[in-house]
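1. Below is the sequence, then the predicted model.
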Amino acid sequence: MADSKREIERKYEATGDTRLPDLTRVAGVAAVQHLGVSELDAVYYDTEDLRLAADHLTLRRRTGGADAGWHLKLPVATGVRDEIRAPLSDALPAELAGLVRSRVRDSALVPVVRLRSARDVHVLKGPDGTPLAELSVDEVRAERLHGGSRATAWTEIEVELADDGDPAFLDAVEERLGEAGVRPSTAPSKLSRALAETSPGDEGQEPAARPRTAGDHVLAYVREQITAIVALDPAVRRGLPDAVHRMRVATRRLRSTLRTYRKVLDRTATDPLGKELKWLGAELGVDRDQEVLDARLHSRLDAMPRTLVLGPVDARLRIWSTARRNGSRNRLVAVLDGARYLTLLESLAALRTAPPLLPAAAGPPGKTLARAVHKGHKRLAGRMEHALELPPGSERDLALHDARKAAKRARYAAEAARPALGKPARKSAKRLKALQKALGDHQDSVVAREALRALAVQAHAAGETSFTWGLLYGQEEAAAGASERELPGVWAKAVRADFRTASGS
């Protein structure tokens, strides 16, 4: 079974002549314990085209030291990575294979680099003997196993913060090392340095060209969403907070962009992809929608005076929530492990590298993108006007839900156009987001009322009073009414954000 650890570390350049300064002069350090030298032997795996390295992931099988086994490191921020560890075995453990699947897809993992290190370890301890950080001086020998045949060697210093330590402590250590002439490493990891120094040629990527055409701008947004979907896959599998929501949003943004910019991307190629993105979004929504509903109902109940909570309301809500969410995460992981999702990932990779551009994609961005944004506004206007003309009730609720979908699509169109169209597109996206939120709050109330009615029916059938469920229903009904009264004002601001109409362009 794999376990995870948040790794916060910094790396520094060193030579065989580098001498460590007196680290007890670092604030908070009372003693430095020397643990001696250990020999580490690690083989790093990647696809032949180095997809993991391109996204700053490292996957290795290491022997020697106290943590021999398989290690997968996922980037979190500069100098911060999550390390997922699994016991030593000949084959890559299934759990780690799942976490790299969105990058690897159907390609084979091959050994690309072997690193053998002599690690001299020092533990920096506080006055009470608590470890504050581990500092190691590593003498590294790297051998290219695939895509090259060169070898290289270097010495580096690595300082890793102890679990639950204060990252500011690393600043104090760095200051002390700096006084001794030790400088930060230019390489983010041993693997990246080994790949750079054993490359048979220039493996560096050319800096991305500045978007100029309509196609450039649309593709930049499309690639951003594809990157998000792929990068969030491991977080969803690990059950990290907000990962499902963020992956679902990226899926919706991408699908919406493919539908909106049909003058730029050939719909005969993108429509089938859009259907698969809709499927993935629905699968991601199973657990997310229930999570939002649970939070809303529990919040309402928690805020209600206890004197008005009659019967086993808390227990019934908890049992109902658990029953609806039971197994949803396992279902989602099964979807991510399935053949249909793998095919979608391959299609996304193809869209990134060989987009089906139409002739309009080569033109200047202004007119093409502005027309698409305006068209989204026009679609939204029709739905909003229709919804606001209807009397309160289920028909109006459905119409407002349709308007919400149109608001999202118009907002995403403006977001994609923002780098080209500037401030007007930014203001449009901001105001459309406010409208989307207002419509979302209304829809959440509709869904909550449906759930509360079902819970009241269950309570009544079990011989329980439905008094509290009725009060909660009334609160949601009042909230929906307040939301509907605010909608015309929010919509009026969004209308003014249609810069094409306002400017007459």
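-> Here it is on my side, so go on. Numbering: from 1, shown residues only.
2. Could you use CA atoms for every contact and neighbour count after this?
-> Noted.
3. I'd like the distance between the closest residue to Arg379 other than its chain neighbours and Ile229.
-> Among residues not flanking Arg379 along the chain, Ala406 sits closest, at 6.8 Å (Cα to Cα, 6 or more residues apart in numbering). Here the criterion is Cα to Cα, to the nearest Å. By it, Ala406 lies 22 Å from Ile229.
4. about what we covered before: enumerate every residue touching the residue nearest to Arg379.
-> Applying Cα atoms under 8 Å, 6 or more residues apart in numbering to Ala406 gives the contacts Gly376, Arg379, Leu380, Arg383.
5. Below is structure B, check it against A:
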Amino acid sequence: MSASGQKLTPETPPEAALRAIAASCRADLAKYREIVLQSRRPIGIHQARVALRRLRAAFSVFRPAVDNPEVRALSAEAKWLAGECGPARDLHVFLTESVTDVPPVVKRVGARLAASHLERARAALGSARYEAFDQRLRAFAGEPVGAEVRGGLRLDEFGRHVLDSRHAKVIRRGRLLDKLSEEQLHRLRIGIKKLRYAATYLSPAFASPAAKPYIEATVRLQGALGALNDRTTAARMLADIATASRPSEDTALPLKVLARQAASGEKRRRRKLERTWKEFRKVERFWRA
């Protein structure tokens, strides 16, 4: 069953599945958009961005079957919105999860920067551009699938092709894991993220008990790769805080301390990555079970 409540089966046309997923993403975005516009609760910006990421991922997963100017335009607008919401979410995660014992001066600058980022997100989510995007997305999600589509490609057939391709790409990118550069690890992280979304969206077509452990393995591997990427994210956040600091706010030393903290644990993160990679390699491909 899709997140929208529509039951997906092996016979479901890929286009119908995409429209159902788009409807679910739109509903989630509308829900959390209201929280962003009316409060400072972090869940609003976090989940609004998740909804946009899910939507963009769905367009990517189903692109081999559903690719037209309207889909590309909707994907581009979702990317723009996610970019406007991203800085607020990234800063909050950094200050509350990536580092601890944040010095008062950094908290003060961070709070000021967070307020600016929140206003940027609110401006985008409250804009006429957003309203136009929402109307187009509603029309896309609600458009009925024609008879010629219903009698065509099935979701299980489509799913095997997509999952085979994305799984193979991850395996190729992960070869010689211990020798991969930072850029290669980033590409592997993007690959596993795309595979995770594909597996999540397409698993209803197979009704296999192997789907859950496979998806869980992709989640763990993505998390391990994300932890290795924390240093890059931290460097960007620290640079933003330094730029936002006023002359009277001496943040140089506190930021150096936080930079060392964010970069610590590299060996531990590498070991976790190696472990999760081995687990992923062993898990059964549910679409071929």
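-> That came through, no problem. For clarity, every value in this text was computed on a predicted model and none was experimentally measured.
6. After superposition, what's the TM-score, could you say?
-> Here the superposed chains carry a TM-score of 0.81, computed using TM-score structural alignment, normalised by the length of the second structure; 279 aligned residues with a Cα RMSD of 3.4 Å.
7. who touches stretch 171-180 of the second structure?
-> With Cα under 8 Å, 6+ apart, stretch 171-180 of the second structure has contacts from Gln184, Arg187, Leu188, Glu274.
8. The residue nearest to Arg379 of the first structure pairs with which position in the second structure?
-> The pairwise alignment with the second structure assigns Ala406 of the first structure to Gly191, based on TM-score structural alignment.
9. If we go by neighbour counts, what in the strand or helix carrying that match is buried?
-> Using DSSP states H and E, Gly191 of the second structure falls within helix 182-202. Using 16 or more other Cα atoms under 10 Å as the test for burial, helix 182-202 of the second structure gives 185-186, 188-202.
10. check the fit of it onto the first structure and give the mean distance.
-> For helix 182-202 of the second structure, the mean distance to aligned residues of the first structure following superposition is 1.8 Å (mean Cα distance after the TM-score superposition for the first structure).
11. mean deviation of the helix or strand just after that helix from the first structure?
-> The helix or strand immediately downstream of helix 182-202 of the second structure is helix 211-228, counting by DSSP H and E. Once fitted to the first structure, helix 211-228 of the second structure is off its aligned match by 1.6 Å on average (mean Cα distance after the TM-score superposition for the first structure).
12. what about helix 211-228 of the second structure, distance to the chain center?
-> 13 Å (Cα atoms, centre = their mean, to the nearest Å).
13. Touching the very next helix or strand once past that helix from outside, list them.
-> Per DSSP H and E, the first helix or strand lying C-terminal to helix 211-228 of the second structure is helix 230-244. Outside helix 230-244 of the second structure, the residues within contact range by Cα under 8 Å, 6+ apart are 90-91, 94, 98, 106, 109-110, 113, 251-252, 255, 259, 262-263.
14. try it again with 7 Å
-> With contacts defined as Cα atoms under 7 Å, 6 or more residues apart in numbering, helix 230-244 of the second structure is touched by Leu91, Phe94, Val109, Gly110, Leu113, Thr251, Leu255, Ala259, Ala262, Ala263.
15. continuing past it, what's the next helix or strand?
-> By DSSP H and E, the next helix or strand past helix 230-244 of the second structure is helix 252-263.
16. From the chain's centroid, how far away is that following helix?
-> The answer for helix 252-263 of the second structure is 27 Å, by Cα atoms, centre = their mean.
17. so where is the next helix or strand after that helix in the first structure?
-> Using DSSP H and E, the helix or strand that follows helix 252-263 of the second structure in sequence is helix 266-282. Residues 480-496 of the first structure are where helix 266-282 of the second structure lands when matched by TM-score structural alignment.
18. For that stretch, which outside residues touch it?
-> Against stretch 480-496 of the first structure from outside (Cα under 7 Å, 6+ apart): Ser428, Arg431, Leu432, Leu435, Ala438, His442, Ser445, Ala502.
19. next one: stretch 60-77 of the first structure
-> 38-45, 56-59, 81-88, 96.
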